[in-house]
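Asker: this one's sequence-less:
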């Protein structure tokens, strides 16, 4: 079973990874998505819906575009965070993400819910970063 002791994540690691995911969401929601690229490894892969971006340079460009957009306002809510150690310096995580957003001038609120599948890697500097992030949408409500 995956929740046996060899897969357990200690409290310090859990807090660091929860803070990492929270920081990503806060930066994206508050107009600083360009800074969120610093939370990824150099060889990271970011997959949001049908959009897949590989490598830190392309992730940075993708997030800079999001930061410049005044079209989208959002708030990400994270819950049910499940973390399993995969090896030394590697943790796999699954988080339910609820996204409230408006797009364009209409300001009609939308709701999206999905799973975020992450692979976190501990860097030589002792900091955890996102090596893979994949958003798997469960459902989208066009207006709430």
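Answerer: Sure, I can see it. None of the values given here were measured: they were computed from a predicted structure.

Asker: C-alpha from now on. contacts and neighbour counts both.
Answerer: OK.

Asker: Kindly indicate whether the most far-flung residue of the chain relative to its centre is helix, strand or coil.
Answerer: Relative to the centre of the chain, the most outlying C-alpha is that of residue 106, 26.7 Å out, by Cα atoms, centre = their mean. Assigned by DSSP: H, G, I helix; E, B strand; the rest coil, the conformation of residue 106 is coil.

Asker: Run through the helices of the chain in chain order.
Answerer: Here the chain has its helices, by DSSP state H, at 11-29, 33-36, 56-68.

Asker: Pull the residues that contact the shortest one.
Answerer: Spelled out, it's helix 33-36. The contact list for helix 33-36, computed with Cα atoms under 8 Å, 6 or more residues apart in numbering, reads 23, 24, 27, 28, 60, 61, 63, 64, 65, 66, 67.

Asker: For ChimeraX, what selects the buried ones among the residues you listed?
Answerer: A single ChimeraX command selects the buried members of the contacts of helix 33-36 (16 or more other Cα atoms under 10 Å):
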select :24,27,28,60,63,64,66,67
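
Asker: Can you tell me which of the contacts of helix 33-36 lies closest to residue 73?
Answerer: residue 28 (9.2 Å; Cα to Cα).

Asker: hmm, back to that, closest to residue 98 out of the helices of the chain?
Answerer: Using Cα to Cα, the nearest of the helices of the chain to residue 98 is helix 11-29, at 10.8 Å.

Asker: let's bring in a second one:
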């Protein structure tokens, strides 16, 4: 057995899996902590971000979205992510799925602790020449919206 079949059976190197999981969590943390203006750093130059408003094609477009999101200083959010599944495609690529429960409040004060939505990310990850894992594609699909 060789190629993709062997990689799928053997799984990712634990260090690669940890790096991808850190990438996933860093994406949410930057948004939740007012640092979305740095989100472009997590994406490959030719990456695509789907499902959050209009499609964003390329790191520059994704970075611009992040700058606009960071400017919403009265918006508070928390991304609770679970059910992370990562499958290797090659030594330098993988795909994954992440369940998301999003809490968000616009305006002053605490807001209500009710989820805005439950969604799923379908991701493709790519290892950069420096060894860092980046998003090559991130697609958000809303499964349940607020009542």
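Answerer: Good, I have the coordinates. In this text the structure is predicted, and so the values were computed from the model without any measurement.

Asker: Any chance you could compute the TM-score here?
Answerer: Remark: TM-score between the superposed chains equals 0.88 [TM-score structural alignment, normalised by the length of the first structure]; 139 aligned residues with a Cα RMSD of 1.7 Å.

Asker: Including distance to residue 111 of the first structure, could the contacts of helix 33-36 of the first structure go into TSV?
Answerer: What follows is those, written out as TSV (distance: Cα to Cα, whole Å):
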residue	distance to residue 111 of the first structure
23	21
24	19
27	19
28	16
60	26
61	26
63	21
64	23
65	22
66	18
67	20
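
Asker: I figured residue 97 of the first structure hits residue 78, correct?
Answerer: Yes: judged on Cα atoms under 8 Å, residue 97 of the first structure makes contact with residue 78 at a distance of 4.8 Å.

Asker: picking that back up, will you turn the helices of the first structure into a markdown table that also has distance to residue 132 of the first structure?
Answerer: Putting the helices of the first structure into a markdown table (distance: least, Cα to Cα, whole Å) gives the following:
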| stretch | distance to residue 132 of the first structure |
| --- | --- |
| helix 11-29 | 12 |
| helix 33-36 | 14 |
| helix 56-68 | 11 |
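
Asker: These: which one's closest to residue 86 of the first structure?
Answerer: Comparing the helices of the first structure against residue 86 of the first structure with Cα to Cα, the closest turns out to be helix 11-29 (13.0 Å).

Asker: Check which residues of the closest one are buried.
Answerer: 14, 17, 18, 20, 21, 24, 25, 26, 27, 28, 29.

Asker: Nearest to residue 119 of the first structure among those residues?
Answerer: Using Cα to Cα, the buried residues of helix 11-29 of the first structure come closest to residue 119 of the first structure at residue 17, 10.3 Å.

Asker: how much space between that closest one and residue 133 of the first structure?
Answerer: Per Cα to Cα, to the nearest Å, residue 17 of the first structure is found 13 Å from residue 133 of the first structure.

Asker: and residue 43 of the second structure, how many neighbours?
Answerer: Residues lying near residue 43 of the second structure (other Cα atoms under 10 Å) number 26.

Asker: Under the alignment, what does residue 47 of the first structure map to in the second structure?
Answerer: Under the alignment by TM-score structural alignment, residue 47 of the first structure pairs with residue 50 in the second structure.

Asker: For residue 43 of the first structure, which of the helices of the first structure is the nearest?
Answerer: Residue 43 of the first structure lies closest, by Cα to Cα, to one member of these: helix 56-68, at 6.2 Å.
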